[in-house]
Structure formats: structure tokens, C-alpha cells
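Colleague: dropping the sequence and predicted coords here.
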Amino acid sequence: MKIIFMGTPDFAVSTLEALLLAPEHEVVAVVTQPDRPRGRGQKLLMTPVKEFAVNHALRVLQPPKVKNEEFIKELTALAPDLIVVVAFGQILPSSILKLPRFGCINVHASLLPKYRGAAPIHYALLAGEKESGVTTMLMDEGMDTGDMLLKKAVPLSLETTMGELHDELKIIGASLLLETIARLEAGKITPEKQNHEEATYASLLDKAIEKIDWEQSATTIHNKIRGLNPWPGAYTTQPNGHKLKVWRSRVLNEEKTNQQPGTITALTADGFVVACGTGLLVLLEVQPESKKMMSAAVYCNGYQIKTGMLLGEAQK
């Protein structure tokens, strides 16, 4: 099958690689976002998908806007049987959606109709979901609103981080896509309409979500910490007023406490305990501003942390 692949971040690379390794498929072009300046030096960098494509001598297209007529003509000339889209970053117009014989298939990192949008992995963990997964769907002009093809669910533990789930789902997504194509080509798959009334949304994360609010429950804060690990990271303010990123935690209990939220209530062998709006949270791995990540126990020793000290807004 002649396939055009559209994707941008690391999550999409696994699916592109799976298509390349499948002898029954030919990737005739890879479409990804334009190179953009990143990092401290604002150096112009390729997307992870482009880097992979270049290393495998694949044709790469980088339209600033997919509605561009010249770009659409270029796609039309390639005469694809299928377009595969994984975290591409632009909504496709109907002129592209109608182009391939088998349509456009999207690999989405959630159990649709839950968590439509750009950050489904983060939001599933922030919400404390007990399972997540991948859905393949036939694309329409909406945002993740197309008919579903296949789903694969995975259980989530109370400790699963965004990074761990990301790496698990990208492998599942690649496998599920190959199965979806095979069954679609054989006529052995029935598209299922989404229940739009059950839809939830996972919009782009904004900076405000990174800040820990100690007035919230221990479980809510714990879900934020693991849901933003390794990117972009949850943070609070140290007793010295500087930023402190928190990478790993454990809920001690969810009982009411008479301590002011943000108060360090105890030092433990593996970290320290902080009072929350409801419950107590043990911080296990932290990163002081301009320093490397360290165990919370090492942080306590190095920064002379004592019980009664306050984190975050509580200290003001």
C-alpha cells in the first residue's frame, strides 16, 4: 500500500518506523512541521519525525500550512492509497481527507471520545484515570471526531508517569496501526461512531498548570507531579524563595490535617512530608533551581530543610 505519513514529535516516530519495516507498505512521503528554533541557543532544529525520515532517505515535505494549493497538488501527484497521521499538529482540510483510496487514519493516544486534542497523555494522568490507551480512527474535518476503528486499553497504576505512558502508548500505537490497515484492506473492520456527548478535551498545556497548589488534595497534587513528568514538570517555591521542581511523590494519606497547606510536617528516610488541603504527600525526587535532579532526602540534607518550613504561596 502506498502511504503518506504525517507526524511531528517522538511519539510519531515509532509508527513511521513500523510502516518502514512492513514489506507490504511503501512510505512515499513524510509530512512534518517546519524546522523551528529551539533550546537556549534558538538553533533551528528538525522535528524528530524529520530527523528519522532524513536518516532513512525518505522524501520530506514541510508545509507551513497544509491548505496550501501547491502542497495539495504535490500530495495528489503521489497518488497515496492511505494517509497515516500521528500527532501532526495541523487540521487537514477535506481536499486532503478525500485524497487517498482508504482515507486518512489517525493514531490518537487516548480511548476516544475521551481526551480529544493535543495533550491526551498528560490529561489522563492529571485526572487520575485508571486506564488509558490508543484509538485508531478515520479522520474527518473535526478535531479527533472521526469514526473509531480499533482501540487498545492499558491499565494505569498510581505511580505511572507521563513519560512512562508516552513510551508505552507509542509502541502500542504502531502495532495497532498495522493491524488497522490490514483489517481495513481486507474489509474486516467496521467503523464505530463516537458518542460526542461523552467527549472530553485535552487542550495544549499552559504554564499555569505547572504550579503546585498546596490547597488541593494530596492525590490531586500527586497526579499533577506524575502527569507532568518529564515534561513540563510541576514546581513549587522553596523556603528560600527559589523554584523547586518536584518529579516524584507518594500519597501518605488523604485525611484532614490541621497543618497549613504547604507546611513540611516530617522528614523521612526517602524524602519529606508536606501538608496538603486534604492529606499528606511525601516528596521523593526534586530539582532545585539551576541544579540537577536529586532525591528529596539529599535535598533536605543539602538545604537544611526542617519541619515547620513552608513551600509555595504558604510562605508569603
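Modeller: On my side now, so go ahead. Being a predicted model, the structure only gives us computed values, none of them experimental.

Colleague: when you work out contacts or count neighbours from here on, use the C-alpha atoms and nothing else.
Modeller: Will do.

Colleague: for the most centrally placed residue in the chain, helix, strand, or coil?
Modeller: Computing the C-alpha centroid of the chain and ranking residues by CA atoms, centre = their mean puts I121 first, at 4.1 Å. What DSSP: H, G, I helix; E, B strand; the rest coil gives for I121 is helix.

Colleague: put this beside the first:
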Amino acid sequence: MKRRVVVCGEKWVAEQCLEFLYDRNDTEICAIVAAPKDWQADLISFGAKRQLKVFIGNINDYIEELTCLKPDFIFSIQYRPLLKSPILNLPSHGCINLHFGLLPRYGGCYPVAWTILNGEKQAGATLHYMVNKFDEGDIIAQTTVLISEETTARELFDSISKAAVKLFIDTYPVLFSDTVKTRSQDLTQKLYYANDSIDFDRDRVIDWRKTGTEIHRTICAFSFEPFQLPLTSLHLPDGQQLQVTVTRSRLHNNGSSHPVENAGHIMEVTDSGKLLVATANGNLIEIGLLNNKTSRDFIKSLGYSPNDVIFK
């Protein structure tokens, strides 16, 4: 007898897991619940091309339709709405979530950004059973990826996506067997971020009164090309302030921990046109591009030299 599964999800990771499930002879995808808009994948078209049932929006709105399908599993893959009790109790073998964080740490929202902002050396994905509260169910399996000092949010998201797909593929065959082992989460170690924990319009603006490490983490955490880039304000000699994007940065940590008065001032211009900007503790941030132009050339295009401009 084929395993009957429902998949609710978004993005490339959900599409890859659906491809895997669709190709298995022992599995039937009895429905897909897709987001109305998806920047990375089209699960609606995926289902339509294969003549699968597709529901759009919040899975909790389809309890009657899904009850009739009698699923064995419901998989939540990069899916945003909280599954309520009637949905959680529906499948015979439970609901399973593929979360982009190493639970019990980094539950909730924006685990990629927070992992970088907090200076972690590794991130990952967790496959776990779902309960009434976000990201608190028993853990089935986890996978990790490394984070370097230069890793951006987009790079980390893509790395976790690939690792998460492999985790799902490797783990799926044992879910119906007696060999699947789970472990409860140590919720004393829980780290959870709510939806309002980051304001992307506000928090991606660089504050040059912070340390070099803090600024560099901000730049990396809010670099998600091509959709989002960190911002900085340039104070021009005529008194105007211009807000521009920052990319291709690097921290020059000289070991300083003493406050300085020239934070935001350009200390050096490299031969390749990169700017070295002072931070509050004396470390320097190397800025390669402003508004996607070589930093020195962008400032010159405004009619100024680098010595005329201060980062605010």
C-alpha cells in the first residue's frame, strides 16, 4: 500500500522534496498546499502538471478536504502558517516540519539572519514532529552547515536548503519503519525569535557607532541578493545624506577594543577602489561596492572624493 502524503510548503527546498516523493513508487502525493506567491519555486504549476490536488493559502482552511484524503503524513517544508490542532491530528503518522535551524536553538522566524547576527559558526536544518507550539516537537534528524566570517544570508540560506533536501531524502525511508528514533527537545536551551524580532527596513541600516564585528555581521545577515541588501547613509559636504546599498564587505580586525572618535570616516582607499571605513572600536570595514559600483568610483560619480564623505 502506498504512503499517502500531503505537502505544504514554499521555495526550492519544498519543490525538491516533492520531486523526490513523486518519483517514489511507494508514495502518493494526495495534495499540495502552496503559497499564493513564491519567489523561488512554483508548487502550483508543479501540482497542476502532474494532475495533483493543489490547495492555495492556509492549510487550516482545508480541514474538510484533507480529512477526505486520509493522509498518513503531512509535511511542512518552509511553510509559514501554524498548523492548528485539527490539522495536526489528521494524519495517521503525524505532521513533520523541516525547519531551517538547529532546534531547540533558532526556532521561530528568521533563523538564517539571527544565526549570522549572533556570530554562530554553524547552522542547519531540523526534521521534527509538529505540536501545538512552533518548533517544539520531538526531533527526528538534523544536519549542519558551516558558517564563515564572510558568509552572507543568501549563501547560508542556499547551503541550508541543499542540506535540508538531503536530510529529507535520507530520512524519509525510515519514517514508516520501527527503526525511526526521536529525541525530545531540551526546552531549557530554547532560543526562539518572533515575527517582529527583525524589522528589515530598519535593521539593515548600518549603525557606524557599533563595533566592527557588529557591523560586519549586520552586512552579512542582511545581504540576500538580489532581493535585499544592507544600507548605509553617506553624509555629503553639502549637508545632504544619501542612502546606498553595501556589498562585498570584509572585516579588518586589528584587535582594537577602544572607542574612537572617527567612526564612519574613510581611513584608506585601496588600489582596486575599495574603502576602509573606521568603526566605533577602531576596526575597519572594507567596502567593495556602493549601489553595485566600485565604492571609490561611486563617490566620484557624485562629484566628490572619498575624503569628502562620512558614513553615518
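Modeller: Noted; the coordinates are in hand. Predicted model only: the values in this text are computed from it and were never measured.

Colleague: TM-score for these two?
Modeller: The TM-score (TM-score structural alignment, normalised by the length of the second structure) is 0.87; 296 aligned residues with a CA RMSD of 2.2 Å.

Colleague: circling back: the residue nearest to the centre of the first structure -> the second structure?
Modeller: Alignment note (TM-score structural alignment): I121 of the first structure maps to V112 of the second structure.

Colleague: contacts only, for that match.
Modeller: Applying CA atoms under 8 Å, 6 or more residues apart in numbering, we find V112 of the second structure in contact with F100, G101, A123, A153, L156, F157, A221.

Colleague: also L234 of the second structure?
Modeller: Contacts of L234 of the second structure (CA under 8 Å, 6+ apart): Q241, L242, Q243, V244, V309, I310, F311, K312.

Colleague: kindly recompute the last result at 7 Å.
Modeller: By CA atoms under 7 Å, 6 or more residues apart in numbering, L234 of the second structure lies in contact with Q241, L242, Q243, V309, I310, F311, K312.

Colleague: could you measure from the closest residue to P104 of the second structure other than its chain neighbours over to L103 of the second structure?
Modeller: In space, P104 of the second structure comes closest to K190 once its chain neighbours are excluded; the distance is 4.7 Å by CA to CA, 6 or more residues apart in numbering. Computed as CA to CA, to the nearest Å, the K190 of the second structure to L103 of the second structure distance reads 7 Å.

Colleague: who's more crowded, those two?
Modeller: Higher neighbour count among K190 of the second structure and L103: L103, with 27 against 14, using other CA atoms under 10 Å.

Colleague: tell me which helix or strand whichever residue in the first structure pairs up with the more buried one sits in.
Modeller: The alignment partner of L103 of the second structure in the first structure, by TM-score structural alignment, is L112. L112 of the first structure is part of no helix or strand, with elements assigned from DSSP states H and E.

Colleague: these two touch, right, L112 of the first structure and T136?
Modeller: No: using CA atoms under 7 Å, L112 of the first structure makes no contact with T136, being 9.1 Å away.

Colleague: ok so, going back, what's the closest non-adjacent residue to the match of L103 of the second structure?
Modeller: Excluding the flanking residues, the one nearest L112 of the first structure by CA to CA, 6+ apart is T135, at 6.4 Å.

Colleague: neighbours of that neighbour, just the number please.
Modeller: So T135 of the first structure, with other CA under 10 Å, has 24 neighbours.

Colleague: sounds good, over and out.
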